[in-house]
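Student: A structural model of the following input is requested.
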Amino acid sequence: SLPRRFCSQAPALGGDARHLDLRSDTHSKPTEAMLRAMAEADVGDDARGECRVTKALEEQLADLMGMEAAVFVPTCTMANCIALLHHSNACEAYSYACGRHSHIARSEDFANRILGLAPALVEVTSEGVPESESLERAFEEEGASFVCLENTTWSTGVAADKVPSMPCPVHLDGARL
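Tutor: This next block holds a predicted model:
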């Protein structure tokens, strides 16, 4: 949890100042303590590997996720673009399956246009799990070659671990990790 000094004046949900609204960076503003921490932060040029704070964060996140390495990028859109390009290049494809109401489908369509990708929108169950028939159509008829999931699947709050295993690459939109 966040240190109390960061929570005490943060925008609140339900009147409780200890709960932050993290749906989007557009829904919250930093507190004075957060701004002070940013202004006083030890920084270096992360593009040249000179920022020890960024390096430490990347190492901590790689360990947390059980990965060899991690890279910090400033926005979830940039992170999704990197992942989409990686998967589309690896699969030599221009289409991927994602939930009709997923964050990538709803909020990042411009990125698809810039990257030259076409999402094959799939239906989901009331629990947020992709419908098998819809996924099959996405792969067979629309040429999808990988799947994009969300860690809270398609804004329903259902965990992505309830989704059946996929016989293809899977990108987990981790904007809310």
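
Student: hey, let's count contacts and neighbours off CA atoms from now on
Tutor: Fine.

Student: can you give me the helices for this structure?
Tutor: 4-7, 32-39, 52-65, 76-91, 103-107, 109-115, 132-140 (DSSP state H).

Student: wait, which of those helices is closest to A17?
Tutor: helix 4-7 (6.3 Å; C-alpha to C-alpha).

Student: What residues of that closest one count as buried?
Tutor: 6-7 (16 or more other C-alpha atoms under 10 Å).

Student: Give me the distance from it to the chain's centre.
Tutor: Offset of helix 4-7 from its chain centre (C-alpha atoms, centre = their mean, to the nearest Å): 25 Å.

Student: Excluding covalently adjacent residues, which one is nearest to V124?
Tutor: P130 (4.2 Å; C-alpha to C-alpha, 6 or more residues apart in numbering).

Student: who's in contact with the one you found?
Tutor: Contacts for P130 (C-alpha atoms under 8 Å, 6 or more residues apart in numbering) come out as 99, 122-124, 163.

Student: Let me know the distance separating it from R48.
Tutor: 41 Å (C-alpha to C-alpha, to the nearest Å).

Student: go on, E108?
Tutor: To R48, E108 is 29 Å away according to C-alpha to C-alpha.

Student: do the same with L57
Tutor: 15 Å.

Student: more crowded one of the two?
Tutor: Neighbour count, other C-alpha atoms under 10 Å: between L57 and R48, L57 has more, with 14 against 7.

Student: I have a second one here; can you model it like the first so I can compare?
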Amino acid sequence: MITVDLRSDTVTKPTQGMLEAMWNANVGDDVFGEDETVNELEAKAAAMFGMEAGIFCPSGTMTNQIAIKCFTNPLDELIADQTAHVYRYEGGGIAFNSAVSTRLLNGDRGRITAAMIEPEINADNIHYPHTSLVVLENTVNKGGGSCYTLADIAPIAELCKKHDLILHLDGARIFNALAFTGDKAVDYGKYFNGISVCLSKGLGAPVGSVFLADKETIKKARRIRKVFGGGMRQAGFLAAAGIYALDHHVTRLKTDHSHARILGEELSKCSWVTNVLPVDTNIVLFDTVKPADEIIALLAERGIKCGSTDKHRIRFVTHLDVHTEQIEYTVSVLKAIN
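Tutor: As a prediction, this is how the structure comes out:
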């Protein structure tokens, strides 16, 4: 039986080329700043996004939480969409790590606008937390891989400058967004104070994210990373995978998007599916008549792994370990479900 793992793009295994790059990496003690490969990855990612510097961390949760701690003070408040990963899926870290509250907005599939943000900026009043940070997510996980374009981001950045707010990007799947919009990565540095770039999702690296900002912020971030337990010593073996991913796995993301659209189109024809969110990138969210767990169990019996995001909502995520024949098999299974 064919098996297909559509639970997440985090389940990928390193390719042969990536393994060879990891094996041949020049390493040193990164906490001492002596790992050549980590230094190369940080500089490479920073240059790609038009930022001054970067810091390599074990996860996107850590890079986001470091960014929030760098950009806020206790009793501050950040603004984000109510579906934001930093709010929903990072273990309450905003409050625990930074003693910061969160103002949540109801955006369009997770995307918020300057017009939505401006009324939520608190006045300078001792009764209110100090609004200091806006966090955007691109692509939006809970939005089914929905994207911001740079044209969407520009007015938000302008508003943040007007009100002296910091703007951070949770770029968990930023390269998927770029593949969809056609925008240039280097232009992001014009708008954001901080950017988190994940290497272990669509790009297929086994571990790691990079937080990008100006040199002074990254200097502060290194101290926070140490406190969070994120100093990884000879981390160049992992950084080499990230470099390989940036060099070899970015252009192929459109294949994942094409596979996702095929699944979305087939699901829209299924009588047991009530709704399919627009498929822009590599995430397919769809609602079912029966409870999601029942459908997931049926799919599992046929070798297809997936997960739910609500009682009647299922998520498929395509990635570099899902090939055309597996998509064709999945389509045949979907057609067979009554």
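
Student: Report the TM-score for the pair.
Tutor: With the length set by TM-score structural alignment, normalised by the length of the first structure, the two chains reach a TM-score of 0.71; 155 aligned residues with a C-alpha RMSD of 3.0 Å.

Student: before we move on, back to that, can you flag the buried ones in the contacts of P130 of the first structure?
Tutor: 99, 122-124.

Student: Redo these as TSV? Include distance to A83 of the first structure.
Tutor: Listed next are those as TSV, based on distance: C-alpha to C-alpha, whole Å:
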residue	distance to A83 of the first structure
G99	17
V122	19
E123	22
V124	22
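
Student: ok, these vs R137 of the first structure, which is closest?
Tutor: The closest of these, once distances to R137 of the first structure are taken by C-alpha to C-alpha, is V122, at 8.5 Å.

Student: show me what contacts I55 of the second structure?
Tutor: Here I55 of the second structure is in contact with 42, 210-212, 218, 221-222 (C-alpha under 8 Å, 6+ apart).

Student: Please pull up the equivalent of it in the first structure.
Tutor: Aligning on TM-score structural alignment places I55 of the second structure opposite V71 in the first structure.

Student: hmm, what's the outermost residue in the first structure?
Tutor: E40 (27.9 Å; C-alpha atoms, centre = their mean).

Student: quick one: what's aligned to that residue in the second structure?
Tutor: By TM-score structural alignment, E40 of the first structure lines up with W23.

Student: again, but for H87 of the first structure
Tutor: Under TM-score structural alignment, H87 of the first structure pairs with F71 in the second structure.

Student: now swap in A105 of the first structure and tell me
Tutor: A105 of the first structure maps onto Y87 in the second structure, by TM-score structural alignment.

Student: And A62 of the first structure, by the same measure?
Tutor: Here A62 of the first structure is matched to A46 in the second structure, going by TM-score structural alignment.

Student: Cross-check the contact I'm expecting between that match and F56.
Tutor: No: A46 of the second structure lies out of contact with F56 (C-alpha atoms under 8 Å); the separation is 10.9 Å.

Student: List the contacts of the nearest residue to A83 of the first structure once chain neighbours are set aside.
Tutor: With C-alpha to C-alpha, 6+ apart as the criterion, A83 of the first structure has its nearest non-adjacent residue at 6.9 Å, and that residue is H171. For H171 of the first structure, the contact set (C-alpha under 8 Å, 6+ apart) comprises 83-84, 87, 146-149.

Student: what's the answer for E142 of the first structure, then?
Tutor: Applying C-alpha under 8 Å, 6+ apart to E142 of the first structure gives the contacts 95, 120.

Student: quick one: it from E108 of the first structure, how far?
Tutor: From E142 of the first structure to E108 of the first structure the distance is 20 Å (C-alpha to C-alpha).

Student: go on, A12 of the first structure?
Tutor: 26 Å.

Student: re earlier: output the contacts of H171 of the first structure in JSON lines, with distance to S95 of the first structure and neighbour count appended to each entry.
Tutor: Below are those laid out as JSON lines (distance: C-alpha to C-alpha, whole Å; neighbours: other C-alpha atoms under 10 Å):
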{"residue": "A83", "distance to S95 of the first structure": "13", "neighbour count": "17"}
{"residue": "L84", "distance to S95 of the first structure": "10", "neighbour count": "24"}
{"residue": "H87", "distance to S95 of the first structure": "10", "neighbour count": "22"}
{"residue": "F146", "distance to S95 of the first structure": "8", "neighbour count": "25"}
{"residue": "V147", "distance to S95 of the first structure": "9", "neighbour count": "25"}
{"residue": "C148", "distance to S95 of the first structure": "11", "neighbour count": "22"}
{"residue": "L149", "distance to S95 of the first structure": "14", "neighbour count": "24"}
